[in-house]
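1. Need a 3D model of the following:
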Amino acid sequence: MIWSSASAGPTNTLLPAGGCTLLPRATMYAPRMLAAVAQESQQRCRFCTRARAPRSQSAGWREVRRSISSNASPAWHHTRSISTSHLPRAPLAPAEIAPSKRVIFSGIQPTGVPQLGNYLGALQNWVKLQDSQRAQDEMYLSIVGLHALTVPQKAAQLRQEKWDMLAAILAIGIHPDKTVVFFQEDMPQHLELAWILACCTSMGKLNRMTTWKGKLAALQSASESGEATITSSEASSLNLGLFSYPVLQAADILLYKATHVPVGEDQVQHLELARDLAETFNRHHATGQRYFAPPAHLITPTKRVLSLRDATQKMSKSSTDINSRILLTDEPEAIRKKLKGAVTDSERRISFDPEARRGVSNLLRICAALDESRDAHGWAELVNERGGGSGMLKSVTGDVVLAKLEGVQKEIKRIKGDKAYLEKVARDGAARARERAERTMREVREMVGF
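-> Next up, the predicted model:
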């Protein structure tokens, strides 16, 4: 599972040294751009006795203006290291003003070689994010083995699959000189911060996480219907790790002071929890200052790839049907065989209609995602020009998939054969991540009293 921050408007403000901060409420709780107003005359804050210097003399002052009606109350909101978490916030949204430094963090579970859905849904975007970085930006990618333990694992298999995932990440274009790549379990700071954040997290918040509620609902439904009995393995799946893993997820993000987090739609709620915990920590331990900036969802184009055997479900390695997914390392014959068995329909003319023709549209979406020379409608027209029908669609899709994966497969094979290189990447990545993580934890320990 991939849980895979544009920054929303601040909710707690770190004040400039020696001064107050004057912000309109609209700026604090909704990401809107307001015109800056240069105030050259002396102004006095009504909440303190300090006279504010002219803008030209104090870069710490930020003054903004918004239009208000003649009968509206003043919109200016003065803050001085005060908490604002009790006030309404705007929904999670990408920033309209990028911070001067962007820190990206994302993670992926060690499930071995990724399948096509992982590649198009997240990995491909990671490469684009990496290649669009500026000199001052940072990017961290973690293979999150601790999260994998929320379900039963076989030690030997987990050990192999984490190395397979690392090889695949490098093969698709992630470069260790540009991106810090590391194994989560090599970084004890993740667990240390997770415990501190857990002590700031209410049970109610975790009970409202949709992944936990969904698991409970599924087991309860099976029990009440009488059609299935909850097995011991299913009951044991409701463990503390599964219940609290959103807190560890928040620690993963905040440990590196991430400002941008690319996450899937099913993980946005968990990112909201990370934002809440950042504010809670600031309020409880940082005297209201903005030590942890609430990270925000990084909007990137994602391609939702559906199962080849059931077009109502996402392509996933958790499916028991191996023909439902295409692995990045599948042989050409296996890929064509899986596509040949993909669910489509009997209509001769091919068209892109995600609602009425899910299976057909899934294959067209795969073609458009792997080869951007045409959109999904363009690929439908190409298939029709070649005679149309599901058989031709599957043949064309096979050509596109094989052409795209050929280079990736060669790189995966080459990198997997160089274990010394893989170990060096993991070791160097852990050293770089540890330096940043330990810097954060030294400050956190001081703030909590350790």
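
2. Going by C-alpha atoms from here, please, whenever you check contacts or count neighbours.
-> Fine.

3. Show me the helices in the stretch 151-300 of the chain, by range?
-> Here the stretch 151-300 of the chain has its helices, by DSSP state H, counting those that start in this stretch, at 155-171, 189-198, 203-207, 210-225, 232-236, 240-254, 268-285.

4. One more, so I can put them side by side:
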Amino acid sequence: MTNHTPRVFSGVKPSGGLQLGNYLGAIKRFVDMQGQDYEAIFCVVDLHAITVWQDPKELKDATREVTAGYLASGIDPAQSVLFNQSQVPAHAELAWLFNCVARVGWMNRMTQFKDKAGKNAEKVSLGLYAYPALMAADILLYHATHVPVGEDQKQHVELTRDIAAKFNHDYGAEGFFPLPEPIIEGPATRVMNLRDGSKKMSKSGESDMERINMTDDADTIAKKFKKARTDPEPLPDTLEGLKGRPEARNLVDIYAGLSETTPEAVITEFAGAGWGTFKPALADLAVAKLGPISEEMARLMNDKAEIDRVLAQGAERAEAIAQPILDQTYDIMGFLRSRRG
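-> Next up is the predicted model:
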């Protein structure tokens, strides 16, 4: 087995604006992993965004907004590679090669496609169906060994491992592609809707009150948490007592995620407290943590040239890692590369 450099890859899709779920479930975790024992590569996955139609001007703005969110949250482009996916063509190239390695039966088992396509599966784009192969390409293009993801993406990392294993086996290239490990950890890797604890917090929800946007100012953040749906019961003295109380559990998880503690510790601190005590405390915590990020995002969004400069430098660094791996892949598969540089 080839010894691969420990390397992290993950990305956030630029569609519809960043919200608290993106921060706690992804970006904050990326910041925490930065500077640890592996190389870190973080991406704005704009090719994934177009699996559903995007307004071209809004796609540019959304790509910059996600980048601003990364930077405002603490991603350091000197420590981590930060770029937008479409600027490294090798992503799309390797995705096609993997379309020819992955099996239709594997894609048919992807539960997220069924959830997103719903009853209109015949009318959605081929990209929405095939995008797990692009996600596998994103990861394996850098020989990434670890992928921080939410629970809902774990199946796609497992598919990535299947594609890597099949490629290595079919082409007699044992160990060429690593079998990456999903990293699913933390109290709020799946943040739920503030008005309905059975639904994931989403950028596309009907009401703005059901989510915390990373661009919300302090007053808006406080107001949304104070108006979040709860039940009449006070907080219990054990986590077990939150069973069957999805809205209550969600707010406890969010508090734990923002305060970098555990849901158990939050319950211990607030056991027996009513929502009149807990919600203002959560609002104050959220304002303290998220307020400076939204302010810095606003500053960055007024300096688009700086954002573009960061992305351009990151794309060059990403391509320097990706291109040799793509070239080796072409060689392994037997392509005649007459224009070899």
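
5. still on that earlier bit, nearest to Pro332 of the first structure, out of the helices of the stretch 151-300 of the first structure?
-> helix 155-171 (17.7 Å; CA to CA).

6. For the closest one, grab the matching residue range in the second structure.
-> Per TM-score structural alignment, the counterpart of helix 155-171 of the first structure in the second structure is residues 56-72.

7. mean shift between the matching stretch and the first structure?
-> Average distance, stretch 56-72 of the second structure versus aligned residues of the first structure after superposition (mean CA distance after the TM-score superposition for the first structure): 0.7 Å.

8. Just give me the match in the second structure for Thr259 of the first structure.
-> Under the alignment (TM-score structural alignment), Thr259 of the first structure pairs with Thr145 of the second structure.

9. what's the neighbour count on the closest residue to that match other than its chain neighbours?
-> Nearest residue to Thr145 of the second structure, sequence neighbours excluded (CA to CA, 6 or more residues apart in numbering): Pro180, at 4.3 Å. Applying other CA atoms under 10 Å, we find 23 residues neighbouring Pro180 of the second structure.

10. residues near Glu181 of the second structure, how many?
-> Based on other CA under 10 Å, the number of other residues close to Glu181 of the second structure is 17.

11. Gln313 of the first structure: which of the helices of the stretch 151-300 of the first structure is closest?
-> Among the helices of the stretch 151-300 of the first structure, helix 210-225 sits nearest to Gln313 of the first structure (CA to CA), with 15.6 Å.

12. and the counterpart of Leu18 of the second structure in the first structure, what does it touch?
-> Mapped onto the first structure by TM-score structural alignment, Leu18 of the second structure lines up with Pro114. Neighbouring residues of Pro114 of the first structure by CA atoms under 8 Å, 6 or more residues apart in numbering: 165, 168, 327-328.

13. Format those residues as a markdown table; extra columns: neighbour count and distance to Ser390 of the first structure.
-> As requested, the contacts of Pro114 of the first structure are arranged in a markdown table below (neighbours: other CA atoms under 10 Å; distance: CA to CA, whole Å):
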| residue | neighbour count | distance to Ser390 of the first structure |
| --- | --- | --- |
| Met165 | 21 | 33 |
| Ala168 | 26 | 31 |
| Leu327 | 20 | 22 |
| Leu328 | 24 | 23 |
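
14. conserved subset of the residues you listed in the second structure?
-> Retained in the second structure (both residues aligned by TM-score structural alignment, their matches' CA atoms under 8 Å) from those: 165, 168, 327-328.

15. Summarise which helices and strands the helix ranked longest in the second structure is packed against.
-> Counting by DSSP state H, the longest helix found in the second structure is helix 304-333. Under the contact criterion of 3 or more CA pairs under 8 Å, 6 or more residues apart in numbering; DSSP states H and E, helix 304-333 of the second structure touches helix 56-73, strand 81-84, helix 90-99, helix 275-301.

16. which part of the first structure lines up with the second one?
-> Under TM-score structural alignment, the alignment places strand 81-84 of the second structure onto residues 180-183 of the first structure.
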